[in-house]
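>>> Sequence plus the predicted model coming up.
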Amino acid sequence: MNKPVVLITGALTGIGRATALAFARSGARLVVSGRRQAEGETLEAELRQLGAEAAFIQADVRRDDEVRNLVDRTVARFGGLDAAVNNAGTEGQPGAVVDQSAESYAATFDTNVLGTLLSLKHELRVMTAQKSGSIINISSTYGHEGAAYAAVYAGSKHAVEGITKSAALEVAATGVRVNAVAPGPTDTGMLDRFTGTAERKAALASSVPLARIGKPDDIASAVLYLASDGAAFVTGQIITVDGGKTAG
């Protein structure tokens, strides 16, 4: 693609931020989104310093009208939408199943599942009309495994993967591709909150066959591949990037 138009939700930190920087370096035109205006404007400036045409648009993916506005403003600004990365997510409230509540469930599923669904809804509205585009949802290896003390989060990511495959089948005939990347342990604020201590984080790293925790750039590389013409025959897939952790 020649200077593709890319939209990234949850772009302000971690994997989303690394992905935005990677797309900027590759020459993409970018709209980055998140809920914090000041941090978004800082990221926009950083992307422009890399030579990218970039804009920050504040949006909450849990709100249909805000996601519609986000996608419509992206198209108005750049004339189309070639790739979208649905990265907005939360770990919610980790803990035992018996400690969960309707509120902790909703807080996680509203962002991780409803947010992904609403993003797909409006991105596909544009992409199916133009008969092209690539959407990459961000899942987790917990999206195809169980996870003690993270049942609600894992359940939300199972849902993301099911929605990814279903959407891919629904729109394949239009030429639009929908895939997901499932990171394993990756060095982000979310992982720090999950592990709680440096010792637990180090123990997790030692359990990875490649003997390290992933970097956000590792995940960004997989996203850029799925958005590229090199992945033109790839749809409905969950690409696991976990240093071999789930290989055996």
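Good, I have the coordinates.
>>> From here on, just use CA atoms for contacts and neighbour counts.
Will do.
>>> Work out which residue lies at the spatial centre of this protein.
Centrality entry for the chain: nearest residue to the mean C-alpha point is residue 87, 2.2 Å, by Cα atoms, centre = their mean.
>>> Give the buried residues for the one helix or strand residue 164 maps to.
Applying DSSP states H and E as the criterion places residue 164 in helix 151-171. For helix 151-171, a neighbour-count test (16 or more other Cα atoms under 10 Å) marks 151-165, 167-168, 171 as buried.
>>> ranges for the helices of the chain?
Ranges of helices in the chain, per DSSP state H, are 14-25, 37-49, 64-78, 102-109, 115-130, 151-171, 189-195, 198-206, 216-227.
>>> Those helices: which one's closest to residue 141?
Each of those was scored for nearness to residue 141 using Cα to Cα, and the closest is helix 151-171 (8.4 Å).
>>> ok, back up a step: make CSV from the helices of the chain and add distance to residue 238 to it.
Shown next, in CSV, are the helices of the chain (distance: least, Cα to Cα, whole Å):
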stretch, distance to residue 238
helix 14-25, 16
helix 37-49, 28
helix 64-78, 24
helix 102-109, 19
helix 115-130, 15
helix 151-171, 7
helix 189-195, 21
helix 198-206, 22
helix 216-227, 10
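>>> So what touches stretch 17-35?
With contact meaning Cα atoms under 8 Å, 6 or more residues apart in numbering, stretch 17-35 is reached by 2-12, 40, 44, 47, 50-60, 74, 78, 88, 216-217, 219-221, 223-224.
>>> Presented hereafter is structure B, for comparison with structure A:
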Amino acid sequence: MTTNQVGQFAGKVAFVTGAGTGIGRAAALAFAREGAQVAVVGRTLADNDETVRLVTEQGGQAVAVVCDITDEAQVQAALAKTIDTYGRLDFAFNNAGVEQHKAPAAELAMAEWDRIVNIDLRGTFLCMKHEIPLILAQGGGAIVNTSSGAGLIGIKQNAAYCAAKHGIIGMTRSAALDYADQNLRINAVCPGFIDTPMMDRFTHNSEQEREKVIEQEPIGRAGMPEEIANAAVWLCSASSSFVVGHALAVDGGQVIL
């Protein structure tokens, strides 16, 4: 399928998970602005459709793809739909994830541990596992996995989330070495506190709780989804051509406190 888009990613295809809201939606819009055709991947069709509408409104091309990333068959089907629609895959932003219900480590329910690790770590791995052959078939490209500031430091009462996000970084670095000599660069982005629906849930929609969170940001504010999206686009671009296996903190200085 041809496109009349212009930009550094013209003629390329990006697969973005968690694209129905927040960082994923901002990333879908950012990739489209650079000329990429975008697979908007998420669990909720209405959210995906809204992202597609926004992409189309700005002159881009996108297709909505419903997918639960913990289900390998659904991941494979989502990628197959992307290939059927656009004929190729060049970039993937594996961004889908969920936050943990806070609890001290010894009080963390095993069901909650399993939920977080299954979505945040296993789901990211399943996407990457099945994206890699498709990107290699095009002669290379880039994958960006969303870790977190919690993948670089410890966060109180978040043992499962920290374990999963640390795991994403280790997985990213290992896979990056597997394919660095095949023109496939794999990196991770590590957001700080970002103004998204996840932030609202994390702070229980409490302005007081929100202020406590923002106090942890040296920059004095929460990040915006577009700031993470821009980092993901950069990590897929020729401007980062020598960046391999890196975990890029985009966090307002939080992890160097």
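Ah, there it is. Given the structure is predicted, the values throughout are model-derived calculations rather than measurements.
>>> quick one: TM-score?
Here the TM-score for the pair of chains, by TM-score structural alignment, normalised by the length of structure 1, is 0.96; 248 aligned residues with a Cα RMSD of 1.3 Å.
>>> before we move on, back to that, please, a PyMOL command that selects the buried ones among the contacts of stretch 17-35 of structure 1?
Buried residues among the contacts of stretch 17-35 of structure 1 (16+ other Cα under 10 Å), as a PyMOL selection:
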select buried, resi 4+5+6+7+8+9+10+11+12+40+44+47+52+53+54+55+56+57+58+59+60+74+78+88+216+217+219+220+221+223+224
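>>> sorry, back to before: looking at the helices of structure 1, which is nearest to residue 237 of structure 1?
For the helices of structure 1, distance to residue 237 of structure 1 was read as Cα to Cα. The smallest value, 6.9 Å, belongs to helix 151-171.
>>> That closest one maps to which residues in structure 2?
Aligned by TM-score structural alignment, helix 151-171 of structure 1 corresponds to residues 159-179 of structure 2.
>>> Pull the distance from the matching stretch to the chain's centre.
Put simply, stretch 159-179 of structure 2 sits 13 Å off its chain's centre (Cα atoms, centre = their mean, to the nearest Å).
>>> Give me the mean distance between the helix holding residue 164 of structure 1 and structure 2.
Helix 151-171 of structure 1: mean distance to aligned residues in structure 2 after superposition is 0.7 Å, counting by mean Cα distance after the TM-score superposition for structure 1.
>>> related to what we said a few turns ago, so what's the counterpart of the residue nearest to the centre of structure 1 in structure 2 up against?
Mapped onto structure 2 by TM-score structural alignment, residue 87 of structure 1 lines up with residue 95. By Cα under 8 Å, 6+ apart, the residues touching residue 95 of structure 2 are 16-19, 23-24, 124, 145-146.
>>> Redo the residues you listed as JSON lines? Include distance to residue 73 of structure 2.
Converted to JSON lines, the contacts of residue 95 of structure 2 look like this (distance: Cα to Cα, whole Å):
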{"residue": "16", "distance to residue 73 of structure 2": "17"}
{"residue": "17", "distance to residue 73 of structure 2": "15"}
{"residue": "18", "distance to residue 73 of structure 2": "17"}
{"residue": "19", "distance to residue 73 of structure 2": "19"}
{"residue": "23", "distance to residue 73 of structure 2": "25"}
{"residue": "24", "distance to residue 73 of structure 2": "22"}
{"residue": "124", "distance to residue 73 of structure 2": "14"}
{"residue": "145", "distance to residue 73 of structure 2": "20"}
{"residue": "146", "distance to residue 73 of structure 2": "22"}
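>>> I figured residue 208 of structure 1 hits residue 245, correct?
Yes - look at residue 208 of structure 1 against residue 245 with Cα atoms under 8 Å: they come within range, at 5.0 Å.
>>> Pull up the gap between residue 107 of structure 1 and residue 62 of structure 1, please.
Separation of residue 107 of structure 1 from residue 62 of structure 1 (Cα to Cα, to the nearest Å): 10 Å.
>>> Pick out whichever of those two has more residues nearby.
Between residue 107 of structure 1 and residue 62, counted using other Cα atoms under 10 Å, residue 62 has the larger neighbour count: 20 against 16.
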